[in-house]
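Student: Sequence first, predicted model second:
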Amino acid sequence: MASRSLAATLALAFGGITLVVFGAVGSMLYYALDRQIKKEDDLDTVLISRHVRRLADELDSTASVREHAERLTSQVLGHRELSLHVVDSAGEVLVDHNAETLGTASPLPASMPDVPDDARITEQSIVEWHAPAGRPMHGIASQLRLRDGSTVTAIVSRDMTDRWQLLDHYRERLYAFGLGGMLVALGLGWMLSREALRPVRDIAASAATITVEKLDTRIDVENVPTELSALTQSLNAMLDRLHRGFERISQYTADLAHDMRTPLGNLRGSAEVALARERTVEEYQAVLASNLEECERLSRMIESVLFLARAEHPQFVTQLRELDAVEELTRIAQYFEGVADDGGIRLSVKGDASVKLRADVELMRRAINNLLANALRYTPPGKEIALEAARAEDGTRIVVANEGAPIDPALLERIFDRFYRADPARKSEPSSVGSAGLGLAIVRTIMELHGGTARAESDAAGTRFILTFPEGTATR
């Protein structure tokens, strides 16, 4: 599909609007002028007919009409477009002025009525017709009663050719001015549109300079018109999101490569050491067991990465159903009870048994498992980890609290980032207790899938991870 020029579209719109406006105004003026001219000419014709009737009232007979023809024709003298034609009841011409010249003496229109001598002559008495020569005519045929009781018919006519020519000339000028105005509007509209759209071209030019290497570049909003301010701000906000996304992907890739390099290096190092000289069967078995642990660590890391990738897909589906929060926490605590006993850590479950929520059971269990596993790693022996379910104003809360060293408040948000660890020394922890740095990131992703939140609090009393399921997914 061919692209359309916005400037050309606006110019055409301006031209079309100008043509419509000129046409409407010109038509109104044309018809107003036409009515005004006809009204004035018809009024003159009526007045002349009335004067002729008054003069005829003073005449005794048809002979007097011939005798005083000059008095009657004086009403139309000096006007080449006016004519007077008087005939008696037998059709004999008594007075003729200009009628033969204009061709209005005969034939008259058959539908032209005579105004009776006792009727008032008005503009409604005007009749329109065309003379044999094609001239447009307006006229009145009125009966005149003489003193001897006889009647004659006086026809006062006006040739409207000059008026039609005037209107035709006026109409042609309106057409010319309308067309000229449209062309001028097209030109001015094109120039104004091009100038008005200059900020759009500037925005496009600025956007064209933004590449992967220059994602920190932003579009200047200082000189942008108000109408484009929202668009510019939206584009800059989009660039901010893209920049953060690229930075996160870059950091994510670097962290993933770094974390995968550690187990791979361990695998390679143990294999090289084992092959450096002859070993006993027990030593080879120890190497294989160590390599198996590293493989499991890689497997868990890859599984976590794949889960995060799937969770970010728009078509990721959660199967929500109603769950007993305390019952689920109890089941999870029982699963970790053996590990906790080995570490000398106590597990407790608290909460109102009536608290229920709607969640994807597998995802919820995975989130709490990750929090509990994290708490077990950092809880000193002899301390307690508490799991609690409770109702709150903003929904249903699941809290996993453990005693131990507090986390720096500045790091409480960063610990949810992928591959982030608050203590760099833990990056070299054995796979049996170590983490790929994705556990808390998975927790937050799972909560986002539920429309909830995951946050952490830490002080001298310990650390608390709080999962909040909003009212939309919580029931009582």
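Tutor: On my side now, so go ahead.

Student: When you work out contacts or count neighbours from here on, use the C-alpha atoms and nothing else.
Tutor: Will do.

Student: Residue 392 and residue 469, how far apart?
Tutor: 10 Å (C-alpha to C-alpha, to the nearest Å).

Student: Just want to know which of the two has more residues nearby.
Tutor: residue 469 (25 against 12; other C-alpha atoms under 10 Å).

Student: The more buried one is in contact with residue 451, isn't it?
Tutor: Yes - the pair residue 469 / residue 451 is scored as a contact, 7.1 Å apart, by C-alpha atoms under 8 Å.

Student: quick one, strands of this structure?
Tutor: 82-88, 93-97, 114-115, 127-130, 136-145, 151-159, 320-324, 346-351, 356-360, 384-392, 395-402, 453-459, 462-469, 474-475 (DSSP state E).

Student: just so I know, which of the ones you listed lies nearest residue 419?
Tutor: strand 453-459 (17.0 Å; C-alpha to C-alpha).

Student: Please find the angle between the direction vectors of the closest one and strand 462-469.
Tutor: Relative orientation of strand 453-459 versus strand 462-469 (axes from the mean of the first three to the mean of the last three C-alpha atoms, to 10 degrees): 160 degrees.

Student: wait, which of the strands of the chain is closest to residue 255?
Tutor: That would be strand 453-459 among those, by C-alpha to C-alpha, at 22.4 Å.

Student: what's the closest one packed up against?
Tutor: With contacts defined as 3 or more C-alpha pairs under 8 Å, 6 or more residues apart in numbering; DSSP states H and E, strand 453-459 has these neighbours: helix 439-449, strand 462-469.

Student: ok, 6 Å please
Tutor: Packing partners of strand 453-459 (3 or more C-alpha pairs under 6 Å, 6 or more residues apart in numbering; DSSP states H and E): strand 462-469.

Student: And residue 21, how close does it get to residue 13?
Tutor: 12 Å.

Student: Contacts only, for the nearest residue to residue 190 once chain neighbours are set aside.
Tutor: Of all residues not flanking residue 190 in the chain, residue 11 sits nearest, at 4.8 Å (C-alpha to C-alpha, 6 or more residues apart in numbering). Residues near residue 11 by C-alpha atoms under 6 Å, 6 or more residues apart in numbering: 186, 189, 190.

Student: residues near the last one, how many?
Tutor: So the one you mean is residue 190. Neighbour tally, residue 190, other C-alpha under 10 Å: 21.

Student: which residues touch residue 456?
Tutor: Here residue 456 is in contact with 412, 464, 465 (criterion: C-alpha under 6 Å, 6+ apart).

Student: In contact with residue 390, which residues?
Tutor: Listed by C-alpha under 6 Å, 6+ apart, the contact set of residue 390 reads 351, 396, 397.

Student: Centre-most residue in this structure?
Tutor: With distances taken as C-alpha atoms, centre = their mean, the chain has residue 231 as the residue nearest its mean C-alpha position (11.2 Å).

Student: Which positions in stretch 259-276 come out as buried?
Tutor: Across stretch 259-276, burial judged by 16 or more other C-alpha atoms under 10 Å covers 259, 260, 263, 267, 270, 274.

Student: contact partners of it?
Tutor: Here stretch 259-276 has contacts from 291, 294, using C-alpha under 6 Å, 6+ apart.

Student: And here is the other one:
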Amino acid sequence: MTGRRWSLAARLRVGFAIGAALLVAVPAVVNLWLVGRQAEESVDALVLEELHEFEIYVSTSGGDSQVLHDAVARLQANHSDVLMAFRHWDGVGTTAQVYGSPQVLDAVGSLPAPGPVASSHGAIRRRSQTLEDGVRVECAIDASEVFAQARNLQWTIGGVSLAAMALALCVAELLTRRTSSLLHDVAEGVRRHGSLRSPLAVELVNPPEEIREVVEELEHLVDRARDEDARTRLLISSLAHELRAPIQNLVLEGQVALMHDHTGAEYRELVENQIGLGRELADAVDNLVALCRNEDPTDAGPREHFDLGDELDVRRERWERSAARRGGSLAVTKRGDLRIVGDREAALRALRNLVANAVEWTAPGTPVEIELDGRQDAIEVRVHDRGPGIADADRERAFEPFVRLDGESDRRPGYGLGLSIVRRGAQRFGGEARLEPRAGGGTTAVLRLPRSQPA
């Protein structure tokens, strides 16, 4: 990661501050403006209303001063929170008759308002109107008290908003510190862990659900890493074992060859045995490479046209010698068209492991029977042995990597990779592999490969 590094606490504080500003300050400013605007509009509406009332009195009284004084007194009594003043000019416009508060009139001066639109002089609002007979009337209202009340309300809103923002920021700070503390505890627990050989244990007191989920996922991740580490160690051990046995046998065969003089036939037999051991070594390496490669589901392998029967014939002599070294033999039966399209190496590797597994388990002196049956849409391979058989509950487990069934470790070395590679090769080919019990004792391994491997 590049750029400036911000701690989570700093980001939370900035985020909470912006959130408080948006949720508290902005509505507060809007409310302050609305309060002031409402006060202005209410005063303007009152000026217009009282001007209209005064117009009526002027028109109906014929300009009688006493009547107008009484009318203005009644209007003032109805609105004690403001000061009102009225005046009117006759048609000539030379004389103004004044009624109401003299302070208001002194503030606005002797000139009439410019027109029906409200004008202001500080807290005073006034309007004027010309009647049909040329008489001009004017109303002026001092709304200082109304505006003072509005300002007090604005101060109250501002104070409450600032208090709410301060409270929100305090709560945000507490939440930030709590969250940071929990995350620091998680990080400290991970740092203390130190090794994949023990489970991760992070102790938190009443954490939020989200933090608890993060910790659980970390613990699961460490558990998976431990499993992968164990599998890797087992794979390395398997590699060492699978390579060590053939290499030791090669060395022993060479030492035997050098200990005494031998006839040409004896030397030939020794060399053939060494070649067989070398091929077993190559097969072990190939199995391990295939196991690693098949972990990648996108690796579909090359698509080739080949005849599975011909490929078996090429390898038959070698497999027969391997069976003979263990006191057994091979019997091969081929039926139908055995041509197929797909990953040639995956198919042959699966077949090789099935045969090797049967040779290892079949009883001495009994043949391993291989049947290749070319059907319309697939080729079915059946490999029969006369071994001890596999329990129904263990037939699927036998295909899992590194799984060794009861009694296997006593019978022969290995780490349970052969059948796993068979199953993976079959799946990559779009086929299947399974184990079936054989009548009379033993096991039948079935490998079904479609004639054309999916792309």
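Tutor: Yes, it's here. Bear in mind that the values here come from a model prediction, so they are computed numbers and not experimental data.

Student: if we take the contacts of residue 456 of structure 1, which one ends up nearest to residue 380 of structure 1?
Tutor: Nearest to residue 380 of structure 1 among these, with distances taken as C-alpha to C-alpha, is residue 464, at 15.1 Å.

Student: Tell me the residue in structure 2 aligned with that closest one.
Tutor: The alignment partner of residue 464 of structure 1 in structure 2, by TM-score structural alignment, is residue 444.

Student: Check residue 156 of structure 1 too.
Tutor: Aligned partner of residue 156 of structure 1 by TM-score structural alignment: residue 139.

Student: out of everything not next to it in sequence, what's closest to that match?
Tutor: According to C-alpha to C-alpha, 6+ apart, the nearest residue to residue 139 of structure 2 is residue 86 (4.7 Å).

Student: Next, count neighbours for the one you found.
Tutor: Neighbour tally, residue 86 of structure 2, other C-alpha under 10 Å: 27.

Student: same thing with residue 349 of structure 2?
Tutor: 20.

Student: what does it align to in structure 1?
Tutor: Residue 349 of structure 2 maps onto residue 366 in structure 1, by TM-score structural alignment.

Student: with structure 1 superposed, average distance for stretch 209-225 of structure 2?
Tutor: Its aligned residues in structure 1 lie a mean 4.1 Å from stretch 209-225 of structure 2 after superposition (mean C-alpha distance after the TM-score superposition for structure 1).

Student: Residue in structure 2 paired with residue 95 of structure 1?
Tutor: Structural alignment (TM-score structural alignment) places residue 95 of structure 1 against residue 97 in structure 2.

Student: ok, its match to residue 90 of structure 2 distance?
Tutor: In terms of C-alpha to C-alpha, residue 97 of structure 2 sits 9 Å off from residue 90 of structure 2.

Student: between these two, what contacts are shared?
Tutor: By C-alpha under 6 Å, 6+ apart, no residue touches both residue 97 of structure 2 and residue 90.

Student: quick revisit: tell me the one of the contacts of residue 390 of structure 1 nearest residue 455 of structure 1?
Tutor: Nearest member of the contacts of residue 390 of structure 1 to residue 455 of structure 1, counting by C-alpha to C-alpha, is residue 397, at 11.0 Å.

Student: Contacts only, for the closest one.
Tutor: 389, 390, 467, 468.

Student: Save the contacts of residue 390 of structure 1 as CSV, and put in distance to residue 286 of structure 1 too.
Tutor: Formatted as CSV, the contacts of residue 390 of structure 1 follow (distance: C-alpha to C-alpha, whole Å):
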residue, distance to residue 286 of structure 1
351, 45
396, 47
397, 45
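
Student: From those, pick the one nearest residue 254 of structure 1.
Tutor: For those, the residue nearest residue 254 of structure 1 by C-alpha to C-alpha is residue 397; the value is 34.5 Å.

Student: distance of the residue lying closest to the closest one once chain neighbours are set aside from residue 357 of structure 1?
Tutor: Ranked by C-alpha to C-alpha, 6+ apart and with sequence neighbours excluded, the top spatial neighbour of residue 397 of structure 1 is residue 468, at 4.5 Å. Distance from residue 468 of structure 1 to residue 357 of structure 1, counting by C-alpha to C-alpha: 11 Å.

Student: Surely residue 160 of structure 1 touches residue 139?
Tutor: No - Residue 160 of structure 1 lies out of contact with residue 139 (C-alpha atoms under 6 Å); the separation is 10.2 Å.

Student: With neighbour numbers in mind, choose between these two.
Tutor: Taking other C-alpha under 10 Å, residue 160 of structure 1 and residue 139 do not tie; residue 139 has more neighbours (27 against 20).

Student: Tell me the residue in structure 2 aligned with the more buried one.
Tutor: Checking TM-score structural alignment: residue 139 of structure 1 goes with residue 126.

Student: Not including adjacent chain positions, what is the nearest residue to its match?
Tutor: In space, residue 126 of structure 2 is closest to residue 140, 4.0 Å off (C-alpha to C-alpha, 6+ apart).

Student: Please apply the same query to residue 305 of structure 2.
Tutor: residue 341 (4.6 Å).

Student: ok, and what's touching stretch 14-32 of structure 1?
Tutor: Residues contacting stretch 14-32 of structure 1 (C-alpha under 6 Å, 6+ apart): 178, 182, 185, 186, 189.

Student: Those into a markdown table, with extra columns for distance to residue 346 of structure 1?
Tutor: Listed next are these as a markdown table, based on distance: C-alpha to C-alpha, whole Å:
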| residue | distance to residue 346 of structure 1 |
| --- | --- |
| 178 | 93 |
| 182 | 88 |
| 185 | 85 |
| 186 | 84 |
| 189 | 80 |
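
Student: got those residues as a markdown table, with distance to residue 459 of structure 1 and neighbour count columns?
Tutor: Below are the contacts of stretch 14-32 of structure 1 laid out as a markdown table (distance: C-alpha to C-alpha, whole Å; neighbours: other C-alpha atoms under 10 Å):
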| residue | distance to residue 459 of structure 1 | neighbour count |
| --- | --- | --- |
| 178 | 82 | 21 |
| 182 | 77 | 24 |
| 185 | 73 | 22 |
| 186 | 72 | 22 |
| 189 | 68 | 22 |
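
Student: ok, the closest residue to residue 351 of structure 1 other than its chain neighbours - how many residues close by?
Tutor: Distances taken as C-alpha to C-alpha, 6+ apart put residue 389 closest to residue 351 of structure 1, at 4.7 Å, once the chain neighbours are dropped. Counted with other C-alpha under 10 Å, the neighbours of residue 389 of structure 1 add up to 26.

Student: for residue 389 of structure 1, what are its contacts?
Tutor: 351, 397, 398.
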